[in-house]
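Engineer: what follows is a predicted structure for the sequence shown.
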Amino acid sequence: MNTVFIDAGRLSSELALERIRPAPDGIGGYTEKREEVATLWGRVEPVSDTARYFGAQPLEEITHRIILRFRNDVESGMRLRKGERHFTIITVHDPDESRRYCLCRVREEGR
């Protein structure tokens, strides 16, 4: 397998990795709270933007690719936060299976 070259010096965005932690709501159910797992350095690259319509309301979606150093605990469904911006992780993979980097496809929330 060919090694993918990623310039580690370009991982210049500080990101907080967050996971969902269920918390009991007192009436038998639970609420979802975000818990920060780690602070990471990564590179955020915009990929696409689309707008679909649900009735008369536009549903906008902005996707990005975020490159991180490899971690075993990064999973889809987790979230990366950069300041006030939130990115939900859709997929995670190791681009050259060398366990050096994680390539995450993410969807930006709240935009």
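Structural biologist: Arrived safely, thanks for sending. Numbering: from 1, shown residues only.
Engineer: please count neighbours and contacts with C-alpha atoms only from this point.
Structural biologist: Will do.
Engineer: all the helices of this structure, in order from the start?
Structural biologist: Per DSSP state H, the chain carries no helices over any range.
Engineer: remind me, longest strand of it?
Structural biologist: Ordering each strand of the chain by length in residues (DSSP state E) puts strand 30-54 first.
Engineer: His93 against Arg100, yeah?
Structural biologist: No - applying C-alpha atoms under 8 Å, one finds His93 not in contact with Arg100, separated by 10.9 Å.
Engineer: between these two, which one's more packed in?
Structural biologist: Neighbour count, other C-alpha atoms under 10 Å: between His93 and Arg100, His93 has more, with 17 against 14.
Engineer: what sits against that one?
Structural biologist: His93 makes contact with Cys102, Leu103, Cys104, according to C-alpha atoms under 8 Å, 6 or more residues apart in numbering.
Engineer: now render the residues you listed as TSV, adding neighbour count and distance to Glu84.
Structural biologist: Below are those laid out as TSV (neighbours: other C-alpha atoms under 10 Å; distance: C-alpha to C-alpha, whole Å):
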residue	neighbour count	distance to Glu84
Cys102	23	23
Leu103	18	22
Cys104	25	19
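Engineer: put this next to the previous one:
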Amino acid sequence: MNIGELRNRIEIQNYIRTPNEVGEEVKQWQTYIKLWAKFETSLVKEQVQAGKNSESVVHEIVIRYRNDLDSTMRVVYKGNNYNINHVVNDQEQNIETHLFCTLIEEGVYNE
């Protein structure tokens, strides 16, 4: 891994549930960690859903190795939110982690 390629600042968020002032459970995203990363658009996936063709762009985000991230989290980069679809330990070498993500479209509810 060339550390100089990690020039994009990303934020990893996790989803937490906390009680509000009247004791009701409130769900919200919270910053888990901020990291330097290499952010790339890697491929376009075409699929058919409900009889309609759709495309989704998969972004590959490379960071230093971490074993505490999973697909329940999301990435925030330049004001956009991305679902983490897959977390991959590159070649199981514990050197770098690849996050394969898709953009969360504005106006689409996502838990």
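Structural biologist: Structure's in. What do you need? For clarity, every value in this text was computed on a predicted model and none was experimentally measured.
Engineer: list the TM-score for the superposed pair.
Structural biologist: Once superposed, chain against chain, the TM-score is 0.77 (TM-score structural alignment, normalised by the length of structure 1); 104 aligned residues with a C-alpha RMSD of 2.5 Å.
Engineer: in strands only, show me the contacts of His93 of structure 1.
Structural biologist: Of the contacts of His93 of structure 1, the ones assigned to strands by DSSP E are Cys102, Leu103, Cys104.
Engineer: the first one -> structure 2?
Structural biologist: Using TM-score structural alignment, the partner of Cys102 of structure 1 in structure 2 is Thr97.
Engineer: how about Ala16 of structure 1?
Structural biologist: By TM-score structural alignment, Ala16 of structure 1 lines up with Glu11 in structure 2.
Engineer: and the closest residue to that match other than its chain neighbours, how far is that from Ile104 of structure 2?
Structural biologist: In space, and not counting its chain neighbours, Glu11 of structure 2 is closest to Lys34: 4.4 Å by C-alpha to C-alpha, 6 or more residues apart in numbering. Counting by C-alpha to C-alpha, to the nearest Å, the gap from Lys34 of structure 2 to Ile104 of structure 2 is 19 Å.
Engineer: Val87 of structure 2 now?
Structural biologist: Per C-alpha to C-alpha, Val87 of structure 2 is found 17 Å from Ile104 of structure 2.
Engineer: which one of the two has more residues nearby?
Structural biologist: Neighbours of Val87 of structure 2 and Ile104, each counted by other C-alpha under 10 Å, are more numerous for Val87; the result is 20 against 15.
Engineer: which residue lines up with the more buried one in structure 1?
Structural biologist: Aligned partner of Val87 of structure 2 by TM-score structural alignment: Val92.
Engineer: give the contact list for the nearest residue to that match once chain neighbours are set aside.
Structural biologist: Among residues not flanking Val92 of structure 1 along the chain, Cys104 sits closest, at 4.5 Å (C-alpha to C-alpha, 6+ apart). Listed by C-alpha under 8 Å, 6+ apart, the contact set of Cys104 of structure 1 reads Arg65, Ile66, Ile67, Leu68, Ile89, Ile90, Thr91, Val92, His93.
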